[in-house]
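> Need a 3D model of the sequence below.
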Amino acid sequence: MILKQNQYNQGVGKYKLLSSTSGVGSIITTKLGSYVLISDINKWKFIRWANSKIEIIRTNNSDDKKVYELSKSEVLNRGLEFIDDLRFIKFVKSEKNLENLVCLVGIPHMSLNESFNTPNWRNHPIRTALKNTGEQFEGVSSHYMINGNHFPKWFKNSKGELKKIGEWFSIWERECRRYPETLKLDYFAPPRDANHFLRVINSKNEDRNTIRIREYKTLEQTNLVLICPNGHLSDIPWPNYLRWKTEKHLRLRPDDDKGENLLSSESVGPCCSNPKLKWTESKTKSEGYGSIYLECSSCGLGTNSDKDKPKINLEGINSLEPYCIGQKTWEIDIDNPSIIPYESCYVRNDNKNGREKMKIALVTANNVYYANGFSSLFIPMHLAENKPKEIIEALDILEKKYDKYLARTGMSREEYWNHKFDFDDFLIDNDFNLNEHEDFFRKKLELEFLNISNTDEIHDKHEEYRWQEYRCFSTHSSLPDIEINKGLRFKDINLPSELTDFFKKIQKVEELKVTNVQFDFTRVKPKERIVLNGEVKESSSGQNIFSIDSKELFTLPANEALGEGLFFEFSNGQIEKWISKNRTHLDLRFENYFKELPNPNSQGLSSKMKIYNNKYKHFLIHSFSHMIMRELEFSCGYPTASLKERLYISTNHEKLMSGVLIYTAEGSEGSMGGLVSQGEPEKILDIIRKGLERSQNCSSDPLCWESEGQGVFDLNLAACFSCSLVAETACEEMNLGLDRRVLIDEEFGFLKDI
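So this is what the prediction gives:
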């Protein structure tokens, strides 16, 4: 048994911390078998430090550019990673309404020492940076780790005594006072039963000195929680449940009572004023929850001591639906854990404003947590917005000046430009170094500024964001190797003649950066983003990963990964010819997906609408992407779990996209050149040919080939695990919207002639 004060340190890959499974509000299972709820980012000390430092910088400086550069300097001086992606910051500010967001800070990498389960701090770059700047550098490693707290709070010992962790800790404190030489408060982790002494053992402390420690039996954590569609999370109040279940058994409550008021002490309340619960399980456990019994030795409920106190088990607990009281348990202050932040909780989009109900779930169930994250491919701002760097900077400053006039006077852009704006003073005040004559710059700035009102309302910001990336690859054959473009490097390959009819270009992306952030999270159901006729709707609002006012949030944690990739841009003209030529076959094959709008109340609406909006092009490009990823496993040894796809598909005539980027990132093999080397003209043709040949055969054929719908929601046709599906982390669309026959079918396959 590990009996060190740091034994609760849990190694979690930094790239998982902002992923779909281990972000803020998630419950992770530790290697000791207990459950820990990850706290909101304002409990992470390095984020709290960065936020307060940037607040001071903003107070002393009004120039946004200077604030950004000073923040960058402060973060780097502390040994933290500063993620320099202005395009992404601008998007996050708009998407999450974080008007004062300044920068993104990388999550530090903190590896654990196997012997003592403590951070390897001695040679850590953050420690070195702190030492160099004269700040405290010893004993502060925990400031750069992620915080969490026990959840659920209920633990039971080997006798079945069920108490909250606070009660068990009080017992432990008393025991520590009895044995101060061999027992410390730190040894409580993982939670232990101070009433169940095992033995005294010899151990060593971090200085390698021999010490004697009293060893106690560990406690077992319960594994049931209450979850809410609005993201809230509550413990089951077991004393209340015992009373409620007893009253149900005695027919003192209506048959249709599903415990709606279980979390209300006024309506249900605990079994008695001093509950002493006991949890017992039959050895066979053959009856599921029916074999788990709950009783209270204080009041006798559940003991079967008389007819008013029958035995109570957990049978039927899954039907519980208590009203949610809006608890935000991931925002608990670790120094004051007895107070649980909460908010009002109502059914979303309910005109009657009814109260939302919670559901029972195992802590390890998939529906306990759904993270909503976003990944950004680094594109320099001047390429993303297709404007000179000086114009972008000038517009940002000019916009802020105009907004002040607009708020006070309601002045139009034309009035402001013609009557209030002094161009000469503007140049002098902001010290612009122009690469062109001032008159030309003035005309460009005027055109852009007056045109902003026409471009402000972008219906689908996500599509616009992808379009910027696609346009960068599509309109450039390569990028000049200059400082402003650092982080992105690519070049066209000479297309083999066999591919020129099908692809506009293929590029080797020799260097790229992908940054991930977490926006929010939901429970019960994932948050879906539905695009209908260009309008965007979201199925739920989600819970924020921060607990302070959004106007006081100046930084967010992020993960940046370096990688390499291959970009394929299809010929739009060839796709249109293919659709026109094979319209009869395609209409018949995809009739179920395109003949009418998907049911707005159906599950998986987001995926169904993407397929409906992008039609045949979605199946074509997505299937091609998976074919290439699977073939790369054979050609260069990258497993699909080390690859990712970035789909560029749109039928919007203003932002027509037909491409895919396949890349490595997030701590995989990274930029070792293995993927880019496959982009040589002779190799890429060979990969595509072999991929098409391999797609002709599937171990599940003929069932797979002739399938009329398989996979989740039947959104795949001729595509299954044996032939087309890839690792879940590699696919953007949950392995949905696939059909290998659109590539290779002898009658209508797009690439059948290759």
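> Every contact and neighbour count from this point should use C-alpha atoms.
Will do.
> From start to finish, how long is stretch 650-658 in a straight line?
Distance across stretch 650-658, first residue to last, is 7 Å (Cα to Cα, to the nearest Å).
> okay, now the nearest residue to W154 once chain neighbours are set aside: neighbour count?
Nearest non-adjacent residue to W154, counting by Cα to Cα, 6 or more residues apart in numbering: K164, 4.4 Å away. Residues lying near K164 (other Cα atoms under 10 Å) number 13.
> structure for this one too, so we can compare:
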Amino acid sequence: MKKGPIGKVSRSQTVTTYGPGSLYELRTFKGGAIANSVIVAGTHLWPVDEMQEVSEPTLAASLGVDRFLMPPSAEDDDNPVPVPAYRFPEWLECNECHRLGHVNIRFDEEIDAPPKCSANDCNGYGVPTRLVVACHPGDGDASGNSPGHIDDFPWTWWAHSQSGETTCKSPEIYLEAKGKKAGISGLVVQCKAKDCGASRSLEGVFNKDAIAWSCKGYRPWLGSRNDDGTCEPCERPVRTLLRGASNIYFPVSASAISIPPLSSKLIQEIVVRGRPILNSLKQDHADGKAIDREMYINLFQNGIPGFRRYERDQIGMAMDILLENAAAGGQKLTEAQQKDRERQALTHDSDEDQLEDDFENKVVEDYDLQKAHLLKDYLELLAKVHRLREVRALRGFQRIESSPVADSYSQACAPLSKFPEDWLPAIETRGEGIYFELSKDRLAEWETDEAVLTHIAPLVANYLRYCEDRGIEDIDMDLVAPGYLMIHTLSHLLIKQLSLECGYSSASIRERLFYGRSEGEQWCGVLLYTASGSADGTLGGLVRQGEPENLDKMMASSLENARWCSSDPLCIESAGQGVDALNLAACHACSLVSETSCEQRNLLLDRALLVGTPDNPEIGFFHDYLHGDNH
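So this is what the prediction gives:
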């Protein structure tokens, strides 16, 4: 691993795009050629002592860790704290003679310069090779595991694979452009060793069965190839991928909205800044000892700078809440259970007497809702979230393809660390939002309509086939329920419209879907909120769009836009499109948003469930509005 910085990424990117196991490329040296391609190292190598703690006790307990740590910031140029990385792929290609090889074998390491080609009379330098291989969790394995194995493309094997030999005594591998074919098919891998000359074109290299050997179980983000624990047994076949392909890395994250009482800033400060005192308090409580409240209040007030601004009874109340949370076993929840708690907070006004809280919610009066032409007939509830805080933790990642998420708290993923850790990397974002739920009576009647169920049958079949192919046994059919598909699509349309109305970019607006049933009650709602690590997330523009008259106009515009797509009639008549055909009438031209905004990576969408189809407009949930006399 070469010492010294190779580039910068933001904190949010470190728990999304560039987390452990991801590939990072830096264009530098020689007019912008890619001189460095690295894989971000596992969290067991991160500078834990330099990282700031983030408080969200319920989410931490649900994910089986004690705490969250915020990745180091790259903003401090005078004292940057680096996240380690390893060179990957290990094979390089000379930009002059196109010879392939490793550093210290075919290339010489240079200081502040790319590796130099060691061939005679060559002044070239090494750039990362363009191909890698990875195993697919669905190939030859029904376990549903996602190990994240990735390795260098087998250049030597490929060159000799059609010659009857897998290699020669002293291979000299080159990558050259030959023939008239463009792109990857016009490249030939050739061995120029004496008495060899074996070669093979890269045509067909991306075929599923192109590489006739099994995965070696290499996990380069955990260490070098010879380190203990870096490789693990694996017999899956491998697939060839472009080094810069978007399907190299899919982060698996889990999030929670901070809700009372743990959304109190005092509680957050106690958890982060007073952890030693808090741990002692919890231990005394667990041991059944009598708690000396006055002593602990004094310790918090006098031992933590700035705590004297809090009243003693406020600190005492915070202690009681944290002890109650600890006594409940840390409140380990599934994602559905966490969302149920969030929904309870979103459907009620927040306590106006709560001081310095990261959650402020106001439910719109039914009287005001009835003034809106569209909303009065279709919405059960509308709330304006003036202030919220989200904590998003990185649990792991997947390669080649991502799966629809039923429970991100337990989704299978590759590990971030070589060893079990008591923490996960996370970021906190603050913002504002709009929450609404659709009419329960309308939803119940519409969801049981035979025409609606017949329409989504192809998507349901595609989803079941997807689960069967990957050995998923605990199938969540709510993900393909008409109401879920409909509210998910409506959410995307509103995100697009909100970006035009309130000044936020669509990528800065997230969705959080709430769909379920419990004890005879059904709900179908969505929270649309900003997710910014800075004050940009709390400008107030989104909450203003939550006024009934504003949301009414915006929803009407979204539905009008959904009636026609530039890809129609192909889009509206589709029986399955997108990854594994898990969308119906939804494409980039009409319904897809930034993947950072979507809970399901732009899957499980169908705008026909909102507006109907030309042949069957009645299946649209908003049919009565779109085709009514007052429209």
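> so how far is L26 of structure 2 from the counterpart of the residue nearest to W154 of structure 1 in structure 2?
Taking TM-score structural alignment, the alignment pairs K164 of structure 1 with H102 from structure 2. According to Cα to Cα, H102 of structure 2 stands 19 Å off from L26 of structure 2.
> what does Q301 of structure 2 give?
47 Å.
> the more surrounded of the two?
Counted by other Cα under 10 Å, Q301 of structure 2 and L26 do not tie: Q301 has more neighbours, with 18 against 15.
> The residue nearest to W154 of structure 1 against F151, yeah?
No. Between K164 of structure 1 and F151 there is no contact under Cα atoms under 8 Å: 10.2 Å.
> Please, which helix or strand holds R389 of structure 2?
strand 379-398 (DSSP states H and E).
> Could you list every helix and strand in contact with that strand?
Contact here means 3 or more Cα pairs under 8 Å, 6 or more residues apart in numbering; DSSP states H and E; on that basis strand 379-398 of structure 2 packs against strand 250-257, strand 360-363, strand 423-438, helix 541-544.
> what about the helices in the stretch 101-250 of structure 1?
Applying DSSP state H, counting those that start in this stretch to the stretch 101-250 of structure 1 gives helices spanning 125-132, 165-178, 238-249.
> Tell me how far D552 of structure 2 lies from N247 of structure 2.
Counting by Cα to Cα, the gap from D552 of structure 2 to N247 of structure 2 is 38 Å.
> ok, those two, which is more surrounded?
D552 (20 against 14).
> Need the residue closest to the centroid of structure 2.
P251 (4.5 Å; Cα atoms, centre = their mean).
> So that one versus I400 of structure 2, what's the distance?
Relative to I400 of structure 2, P251 of structure 2 is positioned 12 Å away (Cα to Cα).
> Kindly report the same for A327 of structure 2.
For A327 of structure 2, the distance to I400 of structure 2 - Cα to Cα - is 42 Å.
> Give me the more crowded residue out of these two.
Comparing A327 of structure 2 with I400 by other Cα under 10 Å, the one with more neighbours is I400, at 19 against 13.
> any idea which element that one lies in?
Under DSSP H and E, no helix or strand contains I400 of structure 2.
> which residues touch the residue lying closest to it once chain neighbours are set aside?
Sequence neighbours aside, N247 is the residue nearest to I400 of structure 2 in space, at 4.7 Å (criterion: Cα to Cα, 6+ apart). By Cα atoms under 8 Å, 6 or more residues apart in numbering, the residues touching N247 of structure 2 are R399, I400, E401.
> and N247 of structure 2, that's in a helix?
Yes. Counting by DSSP: H, G, I helix; E, B strand; the rest coil, N247 of structure 2 is located in a helix.
> now D112 of structure 2: how far from K3 of structure 2?
Using Cα to Cα, we find D112 of structure 2 at a distance of 10 Å from K3 of structure 2.
> now swap in Q411 of structure 2 and tell me
Q411 of structure 2 is 35 Å from K3 of structure 2, by Cα to Cα.
> cool, and L459 of structure 2?
Distance from L459 of structure 2 to K3 of structure 2, counting by Cα to Cα: 50 Å.
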